[in-house]
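Engineer: sequence plus the predicted model coming up.
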Amino acid sequence: MATFFLIIIYLAFISLGLPDSLLGVTWPLMQPEFGVPLETAGWLFMTIAGCTIISSLASGVILKRFGTGNVTFVSCLMTAVALLGFNFGPSLFWLIICAIPLGLGAGAIDAGLNNYVAVHYKAHHMSWLHCFWGVGATLGPIIMAQFISGQEGSWRTGYLTIAGIQFVLVVVLFFTLPLWKKVAAISENSADAKLEFVDNEVAKNIKPLNISGVKPALLTFLFYCGAEATVGLWGSSFLVNVKDLSPSVAAKWVSLYYAGITIGRFITGFITLKVDNRTLIRSGQMLALFGTVFLLLPLPAIFSLVGFILIGLGLAPIFPCMIHETPARFGKEHSQTIIGYQMALAYTGTTFMPPILGFVASYSTIGIFPFFIVAFVAAMLLTSERLNGIMKGKGNIQEGKSNNIVI
């Protein structure tokens, strides 16, 4: 049952990743159709991410009231309906309306499943969970590229197709709802569930933000998601307007960026069996920083593809390893609260940093894209190393003690 349950969780993360990369690759076609400025994509993106922040902050109450299975099912349904709305959207206002359920549907499921896997599963399962997010994020641009490469550039049909895939996942989640209840019943009667309850009771009387190292950890999540989302949203526009690629080719290249994240997380799942999280985080940050050099230098367009792939591979281990490292760094009794804060800062980076680039680019050029990515990745590396220094000074890094039950 535990293995089959993991498959359901992985499917849920595919549905979470499918819509995340669509706006960036379709915007070069959507912008002239709706007759809006370049930076409008940033505001639309901000609407989606802002609603995700709201639902993630409310996820604790929602999950407790309705259960993880029901919340996952409804969230996937909301994103499917929203994507269908993008297909029929006659104006920018309609897209903004559809962006609201798209964002709300992502927040609760993301926070709930991340916390569940961090507490109950080994480190490699956390990497593979986010690998399946990458599967969805990679498939999105690939599917869309097949439709926008035609003479009519039918991005609407692409949204319709991906909405259909989401509805298939909705059906799967609906018929597996009883499984969530069975697993929940087993978990409630286990010793680990009782321990988790005690940890939550202790956490009520503390102020996690006052724990040494928490603030640089939050900033690391802010800059990580800022870098990841900015590449995904503006990478295609950079390739079209600066490297003179067609929208369909640019979409395929951006899909390879997400493929780098996906493949990297799959491989990381095996590497975590031998290498600790901190080493993987640092190595990933250095590789991502190296990849930005290929975007920064005036090299032929093909080097941009290399840069996108290297950045994706570098970013791959950072998010899942940092989430899973949280109990080891700050204690299991604090991890649930701190992971909530980390998710909030992650979505804040996703919400505000890409629009900042869009705003500046609208008054200059999208050619500034590589400079922003270098700045975000460098800032992420600096805050992460600051955190490692604090943890080393405290001497309380408990390697391996955050690994928990199940498989």
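Structural biologist: Thanks, I have the structure now.

Engineer: okay, CA-based contacts and neighbour counts for the rest of this
Structural biologist: Noted.

Engineer: just give me the neighbour total for residue 364.
Structural biologist: 10 (other C-alpha atoms under 10 Å).

Engineer: next one: residue 152
Structural biologist: Per other C-alpha under 10 Å, the neighbour tally for residue 152 reads 8.

Engineer: for it, helix, strand, or coil?
Structural biologist: coil (DSSP: H, G, I helix; E, B strand; the rest coil).

Engineer: for it, give me its contacts.
Structural biologist: By C-alpha atoms under 8 Å, 6 or more residues apart in numbering, no residues touch residue 152.

Engineer: which residues does stretch 158-177 contact?
Structural biologist: 8, 11-12, 15, 18-19, 69-70, 72-73, 76-77, 79-81, 83-84, 86-87, 140, 143-144, 146-148.

Engineer: can you turn the buried part of the residues you listed into a PyMOL selection?
Structural biologist: Buried residues within the contacts of stretch 158-177, by 16 or more other C-alpha atoms under 10 Å, are selected in PyMOL with:
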select buried, resi 8+11+12+15+18+19+69+70+72+73+76+77+79+80+81+83+84+86+87+140+143+144+146+147+148
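
Engineer: can you map out the helices along the stretch 101-250 of the chain?
Structural biologist: Per DSSP state H, counting those that start in this stretch, the stretch 101-250 of the chain carries helices over the ranges 123-148, 155-175, 177-188, 191-203, 214-241, 247-271.

Engineer: wait, which of those helices is closest to residue 367?
Structural biologist: Checking those against residue 367 by C-alpha to C-alpha gives helix 214-241 as the closest, at 6.6 Å.

Engineer: about what we covered before: filter the contacts of stretch 158-177 down to just the ones in helices.
Structural biologist: 8, 11-12, 15, 69-70, 72-73, 76-77, 79-81, 83-84, 86-87, 140, 143-144, 146-148 (DSSP state H).

Engineer: and here is the other one:
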Amino acid sequence: MERHNAGASTSVMDAIEMRPVHTRQEALHISNKKAPSIGGHSLANSIRSSHSKTSYASDRNETLPSPTTASADEVELWNKPGINLYRTFATFWSFLIMGANDATYGAIIPYLEEYYKLSYIVVSLIFLSPFVGYVGAALLNNAIHMKFGQRGVAFMAPLCHLLAYVVICVHPPYPVLVVVFILAGFGNGLEDSAWNAWIGAMANANEVLGFLHAFYGLGATIAPLVATTMMTKGGLPWYTWYYIMVGAAVIELAVSVHAFWGASGKVYRDAHPRTSDQNGSRLSEAVLRMPAARVVWLCALFLLGYVGIEVALGGWIVVFMIRVRHGAAFASGMTATGFWLGITVGRVVLGFVTPRIGEKLAIAIYLPVALALQLIFWLVPQFYVSAVAVALQGFFLGPLFPAAVVACTKLLPKHLHVSGIGFAAAFGGSGGAIFPFAVGAIAQHAGVQVLQPIIVALLAVIWMLWMGLPRIGKKKD
């Protein structure tokens, strides 16, 4: 009788939970300590995986929905585990190059106009061409992570930079120049997607992302300063600056691949199990299925406008200060430096303020201040007032991108971080191509002073988009 009761008891326990969990873990040989104790491959996914080992269709579905909280030991730090310290600095270097890449456009526009004998609208194609690269990155980012992991991004993105800069160094015909900027845009889009998603999910994400984007701002500060000095004081051709960019890209490729070599596709898939009952692409789940789609599209459109403001101001301010404020070439170039320096300092300083008052409220305050400074820049026709106003505007615009990434990590489940944040970041990055080109196209007929009303309108629109986000609570992992 005791034996019968024991058998019955064991049968009940099996039916509830103990045997399926234990068997599933043994069958999958789970060694990752961060793996949830109640998750694993569904039977259907396990069967599909055995028939297609070379495909990333092994993306697994958890049997329970994503938990709303996570234990502290599941959240990575920028310096823990130890490899993260190396990887974090590798991403900082990548963002330094991204910032230098984007800010160089504005510094070389006057020289491209003269060298190639171009109009505003034609020279503006160098802003538009990276759009194609950013769109490609938005669509392929999740697939690259699933197949090759962060290792794939660490190899492909720096290689795109290196190839683009080598071609630019030989100052090819202008149509070729436009094409290679597509390649540089693809590299930027991949890194924007991958490293924002990775760091955005860490502890103290606002602060670390603030430093990450500060390095972007630092690169954007250095590039016009050095490039303008080389061209105006040194009398060197515009393409000489890209010799330096080639060297920086070589370092980026070597350091990034070495740092992320262990972050393969399998490592990524194991660390980001699917925690929903959806099938198919994670990108489709992020952008087409509610409630995630609402968050992703609002953030994507917000970043589209924000990056458009950032690059349009940084890209056209030199021309504006020369043609409208009648400044000297070198002083006008320094105005762009002041704008990017303001962004850099703002990202570091306000990166510590934003998490203390909350991302939603912080950005709701920063944007109206930036709008007021933009109106001063526009309506007070004095060179030095404009230079100071645009630098302060950069300070308050600086934390917007990092805060949007952190908001996404809090509003989306962990398995959608790379697909959702990656899409939003890459899609948003294309704003740095669309709006600067639009400014140039309109300026062809109305003059470069159209920069100001366009920026004012964009600031108002992205404020409304930000206020449309859901209430931001704790992170969902």
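Structural biologist: Thanks, I have the structure now. From a predicted model like this one, the values you see are computed outputs, not experimental measurements.

Engineer: and the counterpart of residue 30 of the first structure in the second structure, how far from residue 175 of the second structure?
Structural biologist: When the second structure is aligned by TM-score structural alignment, the residue opposite residue 30 of the first structure is residue 112. To residue 175 of the second structure, residue 112 of the second structure is 12 Å away according to C-alpha to C-alpha, to the nearest Å.

Engineer: out of the two, which sits in the more crowded spot?
Structural biologist: Comparing residue 112 of the second structure with residue 175 by other C-alpha under 10 Å, the one with more neighbours is residue 112, at 18 against 11.

Engineer: part of a strand, is residue 407 of the second structure?
Structural biologist: No. Residue 407 of the second structure: not assigned to a strand; according to three-state DSSP it is helix.

Engineer: so how far is residue 201 of the second structure from it?
Structural biologist: Distance from residue 407 of the second structure to residue 201 of the second structure, by C-alpha to C-alpha: 10 Å.

Engineer: please apply the same query to residue 257 of the second structure.
Structural biologist: Separation of residue 257 of the second structure from residue 201 of the second structure (C-alpha to C-alpha): 21 Å.

Engineer: give me the more crowded residue out of those two.
Structural biologist: residue 201 (24 against 21).

Engineer: tell me the contacts of the residue nearest the centre of the second structure?
Structural biologist: For the second structure, the residue nearest the mean C-alpha position is residue 192 (2.9 Å; C-alpha atoms, centre = their mean). Residue 192 of the second structure makes contacts with 422, 425, 426, 429, as judged by C-alpha under 8 Å, 6+ apart.

Engineer: and it, what's its match in the first structure?
Structural biologist: Match for residue 192 of the second structure (TM-score structural alignment): residue 110.

Engineer: do the same with residue 304 of the second structure
Structural biologist: Aligned counterpart of residue 304 of the second structure in the first structure: residue 222 (TM-score structural alignment).

Engineer: tell me the SS of the match of residue 30 of the first structure?
Structural biologist: At residue 112 of the second structure, secondary structure determined by three-state DSSP is helix.

Engineer: that one against residue 118, yeah?
Structural biologist: Yes. Residue 112 of the second structure lies in contact with residue 118 (C-alpha atoms under 8 Å); the separation is 7.3 Å.

Engineer: which residue numbers in the second structure go with stretch 42-61 of the first structure?
Structural biologist: Going by TM-score structural alignment: stretch 42-61 of the first structure matches residues 124-143.

Engineer: same check on stretch 290-306 of the first structure?
Structural biologist: The aligned range for stretch 290-306 of the first structure is 372-388, by TM-score structural alignment.

Engineer: now find how far off-centre the matching stretch is within its chain.
Structural biologist: 29 Å (C-alpha atoms, centre = their mean, to the nearest Å).

Engineer: ends of that stretch, what's the gap?
Structural biologist: First-to-last distance for stretch 372-388 of the second structure - C-alpha to C-alpha - comes to 13 Å.

Engineer: in it, which residues are buried?
Structural biologist: For stretch 372-388 of the second structure, the neighbour count (16+ other C-alpha under 10 Å) marks 373, 374, 375, 376, 377, 378, 382, 383, 386, 387, 388 as buried.

Engineer: same question, stretch 382-391 of the first structure
Structural biologist: So for stretch 382-391 of the first structure, counting by 16+ other C-alpha under 10 Å, buried means 383, 384, 385, 386, 387, 388, 390, 391.

Engineer: can you lay out the residues you listed as JSON lines showing secondary structure?
Structural biologist: Formatted as JSON lines, those follow (three-state DSSP):
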{"residue": "383", "secondary structure": "helix"}
{"residue": "384", "secondary structure": "helix"}
{"residue": "385", "secondary structure": "helix"}
{"residue": "386", "secondary structure": "helix"}
{"residue": "387", "secondary structure": "helix"}
{"residue": "388", "secondary structure": "helix"}
{"residue": "390", "secondary structure": "helix"}
{"residue": "391", "secondary structure": "helix"}
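
Engineer: distance check, the residue mapped onto residue 251 of the first structure from the second structure against residue 422 of the second structure.
Structural biologist: Here residue 251 of the first structure is matched to residue 333 in the second structure, going by TM-score structural alignment. Distance, residue 333 of the second structure to residue 422 of the second structure, using C-alpha to C-alpha: 32 Å.

Engineer: out of the two, which sits in the more crowded spot?
Structural biologist: More crowded of residue 333 of the second structure and residue 422, by other C-alpha under 10 Å: residue 422, with 32 against 27.

Engineer: with the first structure overlaid, report how far the helix or strand harbouring the more buried one is off on average.
Structural biologist: Per DSSP states H and E, residue 422 of the second structure falls inside helix 422-429. Comparison of helix 422-429 of the second structure with the first structure after fitting gives an average deviation of 2.9 Å (mean C-alpha distance after the TM-score superposition for the first structure).

Engineer: surely residue 345 of the first structure meets residue 224?
Structural biologist: No. Look at residue 345 of the first structure against residue 224 with C-alpha under 8 Å: they stay out of range, at 9.8 Å.

Engineer: higher neighbour count, those two?
Structural biologist: residue 224 (26 against 23).

Engineer: check contacts around that one.
Structural biologist: Residue 224 of the first structure touches 315, 318, 319, 346, 349, 376, 377, 380, counting by C-alpha under 8 Å, 6+ apart.

Engineer: again, only this time at 10 Å
Structural biologist: Taking C-alpha atoms under 10 Å, 6 or more residues apart in numbering, we find residue 224 of the first structure in contact with 218, 230, 285, 315, 318-319, 345-346, 349-350, 376-381.
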